[in-house]
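S.K.: Structure for this input, please:
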Amino acid sequence: MTSRVWVKFFLTTLLVGGITTGIVGFIVRWDEFEHLFVNFEWLEILSVLFWLIGVGLIFSIISQMGFFAYLTIHRFGLGIFKSHKLWNGVQVILILFVLFDLVYFRYKGFADSGDSMLPYFGLAAVILIVGLIVAFMKVKTTNKVSFIPALFFMIVATTIEWVPVLRVNEESWIWLMVFPLLVCNAYQLLILPKLNKESAAQRVRLQANKSSN
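M.R.: Model (predicted):
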């Protein structure tokens, strides 16, 4: 990826994270902000919006760090196992383990005595459903081989990025963080092939210009 395309990638992902968090923040924390709209306190609304966008930029940076770490791990995994099928099998095991952790360990860590485990399936279900949708979209834009890696990234990487808030277990923050992470991760995963083609085209143009000179 050329530096120009990388900067474009970085900035657009920042924008996606900021806008998503700005929207999601007012939805998931509506109880806190409803009075601002009822009383038409526009300065306060703008203040909160800018704060949410700032938080979203942080979420976006976390997402981008996770994405580039995933690309490194993916290449490392292929190098170790020497086979897409074997590496995909390892990724499936890790996906199942992470989904199990999202349910069982959160239940053991935060549930009161006598609480049902059923509500703790919600977070895992959201991550799984979004991950499957994005993975199917990735297959349509690339090939079938990309399904498991895309699902792995959307589930495992998102959960790892999400860990600081999961440990606190504050519901509003859990949802405030996960949706921007999912959107940013999906955006990066789906836009990467297009940006790689754009980078390749730029290299061809640069080489042609050098040759002409």
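
S.K.: Please make it C-alpha for all contacts and neighbour counts, starting now.
M.R.: Fine.

S.K.: So which bits of stretch 88-99 are buried?
M.R.: 88, 91, 92, 95, 98, 99 (16 or more other C-alpha atoms under 10 Å).

S.K.: Can you tell me how far the spatially most central residue of the chain is from residue 157?
M.R.: For the chain, the residue nearest the mean C-alpha position is residue 185 (2.9 Å; C-alpha atoms, centre = their mean). Using C-alpha to C-alpha, to the nearest Å, residue 185 is found at 9 Å from residue 157.

S.K.: rewinding a little: looks like the residue nearest to the centre of the chain contacts residue 65 (just checking).
M.R.: No - the pair residue 185 / residue 65 is not scored as a contact, 10.3 Å apart, by C-alpha atoms under 8 Å.

S.K.: Find residues that contact each of residue 185 and residue 157.
M.R.: Shared contacts of residue 185 and residue 157, defined by C-alpha atoms under 8 Å, 6 or more residues apart in numbering, comprise residue 67.

S.K.: Residue 84 against residue 76, yeah?
M.R.: No - counting by C-alpha under 8 Å, residue 84 stays clear of residue 76, with 11.8 Å between them.

S.K.: This protein: helices as residue ranges?
M.R.: 3-28, 30-38, 42-81, 84-110, 121-141, 147-152, 158-168, 171-212 (DSSP state H).

S.K.: Just say which of those helices is most tucked in.
M.R.: Of those, the one with the most neighbours on average (mean count of other C-alpha atoms under 10 Å) is helix 147-152, at a mean of 23.

S.K.: Show me the contact partners of that helix.
M.R.: In contact with helix 147-152 (C-alpha under 8 Å, 6+ apart) are residues 74, 88, 91-92, 94-95, 131-132, 134-136, 138-139, 189.

S.K.: Kindly indicate which of those lies nearest residue 53.
M.R.: Distances from residue 53 to the contacts of helix 147-152, taken as C-alpha to C-alpha, are shortest for residue 189 (21.8 Å).

S.K.: list the contacts for the closest one?
M.R.: By C-alpha under 8 Å, 6+ apart, the neighbours of residue 189 are 138, 150.

S.K.: returning to what we had before: nearest spatial neighbour of the residue nearest to the centre of the chain, skipping sequence neighbours?
M.R.: Leaving out its chain neighbours, the residue that sits closest to residue 185 by C-alpha to C-alpha, 6 or more residues apart in numbering is residue 63, at 6.2 Å.

S.K.: Another sequence for comparison is provided below:
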Amino acid sequence: MTSKYLVRFYFRTLLLGMVVTAIVSLVTEYQNVTRYLLEGQFGEFFAGLVWFLGYGLLIATVSQVAFFIYLFLHPLGMGIFKKLWPYVQLLLIMYAAFDMFYVRFYRVGVEAGQVWSYIWIPILVIVSGFIVARWKDRESPGTQLFIPALFYMIFMTSVTLIPFITVEDTSWIYRSVFTLITCNAFQLLMLPKYIEASEKEKAERGRVTKADLNEQKRSEREREHREQKSKEKSQVKKRNALNYKNSTRQKDRHGK
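M.R.: Model (predicted):
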């Protein structure tokens, strides 16, 4: 991806984080900030709004750091665990879901004893993770991206959320959780589109590098490999069907 699209991807993620944080904060902080707008105290309102926007920048930046860590961690896991990597990801996903509840409840809510007040966070992360992972898998048929996408949306999100969900102020939790999930989903779903737009622009300008050619060859080999596997499966099915017909005919002959 060219620097132009990388910068655009970066700043749009920041903008999204600012907007989501501002919306959530204005709803949850009505008594502290939003009411000043209705009362005509614009100075107090804009001071609070600037604070929310700054916090949104922080959350979006944390989300971007987690995303680039994931881009490094995923191929590393594939290289170390190979075929076991999907199962390792599933184990980490289950651990992360439990850890979100355990850390939040036993750090803050033991004395309160209100389980539902703390368990909604892992439920929200898990549900949104499954929705985004399914969406990602549908957009890339034949690539088996459901488990990696689920791993990023649940495990990486939960790890990133730990510093933010151990506070007692629920307003901080709301603006952190919703903003982080939104930014993570945006980056996971939109990165391929930015890469595709960048490659298209380079091709139009004739700026095709050696790395681009290697990537194109790799994609062609993967496509040929998938087509070959599909042909082999089709041949196996036809062969099994033919063997079944032959065995049935032989049984009929012996029966007669």
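
S.K.: Please state their TM-score.
M.R.: In this superposition the chains share a TM-score of 0.89, using TM-score structural alignment, normalised by the length of the first structure; 208 aligned residues with a C-alpha RMSD of 2.0 Å.

S.K.: picking that back up, now, among the buried residues of stretch 88-99 of the first structure, which is nearest to residue 203 of the first structure?
M.R.: With C-alpha to C-alpha as the yardstick, the closest approach to residue 203 of the first structure among the buried residues of stretch 88-99 of the first structure comes from residue 88, at 32.0 Å.

S.K.: From residue 208 of the second structure, how far off is residue 67 of the second structure?
M.R.: 27 Å.

S.K.: before we move on, what about residue 34 of the second structure?
M.R.: As judged by C-alpha to C-alpha, residue 34 of the second structure and residue 208 of the second structure stand 51 Å apart.

S.K.: just residue 221 of the second structure next, same as before
M.R.: Residue 221 of the second structure is 19 Å from residue 208 of the second structure, by C-alpha to C-alpha.

S.K.: what's the answer for residue 132 of the second structure, then?
M.R.: Taking C-alpha to C-alpha, one finds residue 132 of the second structure at 32 Å from residue 208 of the second structure.

S.K.: before we move on, what about residue 54 of the second structure?
M.R.: 39 Å.

S.K.: Likewise for residue 60 of the second structure?
M.R.: Here the criterion is C-alpha to C-alpha. By it, residue 60 of the second structure lies 32 Å from residue 208 of the second structure.

S.K.: Tell me how many other residues crowd the aligned residue in the second structure for residue 112 of the first structure.
M.R.: By TM-score structural alignment, residue 112 of the first structure lines up with residue 110 in the second structure. For residue 110 of the second structure, the neighbour count with other C-alpha atoms under 10 Å is 11.

S.K.: quick one: contacts for residue 110 of the second structure?
M.R.: Residue 110 of the second structure neighbours (C-alpha under 8 Å, 6+ apart): none.

S.K.: which residues does residue 102 of the first structure contact?
M.R.: Residue 102 of the first structure touches 120, 121, 123, 124, counting by C-alpha under 8 Å, 6+ apart.

S.K.: actually residue 115 of the second structure, not the one I typed
M.R.: 105, 109.

S.K.: again, only this time at 7 Å
M.R.: Residue 115 of the second structure is in contact with no residue at all, counting by C-alpha atoms under 7 Å, 6 or more residues apart in numbering.

S.K.: cool, and residue 157 of the first structure?
M.R.: residue 66.

S.K.: want to throw the contacts of helix 147-152 of the first structure into TSV with distance to residue 39 of the first structure?
M.R.: As requested, the contacts of helix 147-152 of the first structure are arranged in TSV below (distance: C-alpha to C-alpha, whole Å):
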residue	distance to residue 39 of the first structure
74	51
88	54
91	51
92	51
94	49
95	46
131	39
132	42
134	40
135	43
136	44
138	44
139	48
189	41
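
S.K.: Nearest to residue 200 of the first structure among these?
M.R.: Nearest to residue 200 of the first structure among the contacts of helix 147-152 of the first structure, with distances taken as C-alpha to C-alpha, is residue 189, at 17.8 Å.

S.K.: I'd like to know how far that closest one sits from residue 2 of the first structure.
M.R.: 17 Å.

S.K.: and if you look at residue 55 of the first structure?
M.R.: Taking C-alpha to C-alpha, one finds residue 55 of the first structure at 28 Å from residue 2 of the first structure.

S.K.: picking up where we left off before, could I get the contacts of residue 102 of the first structure as CSV with distance to residue 40 of the first structure?
M.R.: What follows is the contacts of residue 102 of the first structure, written out as CSV (distance: C-alpha to C-alpha, whole Å):
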residue, distance to residue 40 of the first structure
120, 37
121, 38
123, 34
124, 38
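
S.K.: now, among the residues you listed, which is nearest to residue 179 of the first structure?
M.R.: Looking across the contacts of residue 102 of the first structure and measuring by C-alpha to C-alpha, the closest to residue 179 of the first structure is residue 123, at 11.0 Å.

S.K.: Now check the second structure for the residue matching that closest one.
M.R.: Using TM-score structural alignment, residue 123 of the first structure lines up with residue 121 in the second structure.

S.K.: Please list all residues in contact with that match.
M.R.: Contacts of residue 121 of the second structure by C-alpha under 7 Å, 6+ apart: none found.

S.K.: Please report the distance of it from residue 157 of the second structure.
M.R.: 11 Å.

S.K.: What is the burial count for residue 112 of the second structure?
M.R.: Going by other C-alpha under 10 Å, the residues that sit close to residue 112 of the second structure add up to 9.

S.K.: measure it to residue 103 of the second structure for me?
M.R.: Residue 112 of the second structure is 14 Å from residue 103 of the second structure, by C-alpha to C-alpha.

S.K.: same question, residue 10 of the second structure
M.R.: Taking C-alpha to C-alpha, one finds residue 10 of the second structure at 31 Å from residue 103 of the second structure.

S.K.: Likewise for residue 78 of the second structure?
M.R.: Residue 78 of the second structure is 29 Å from residue 103 of the second structure, where distance means C-alpha to C-alpha.
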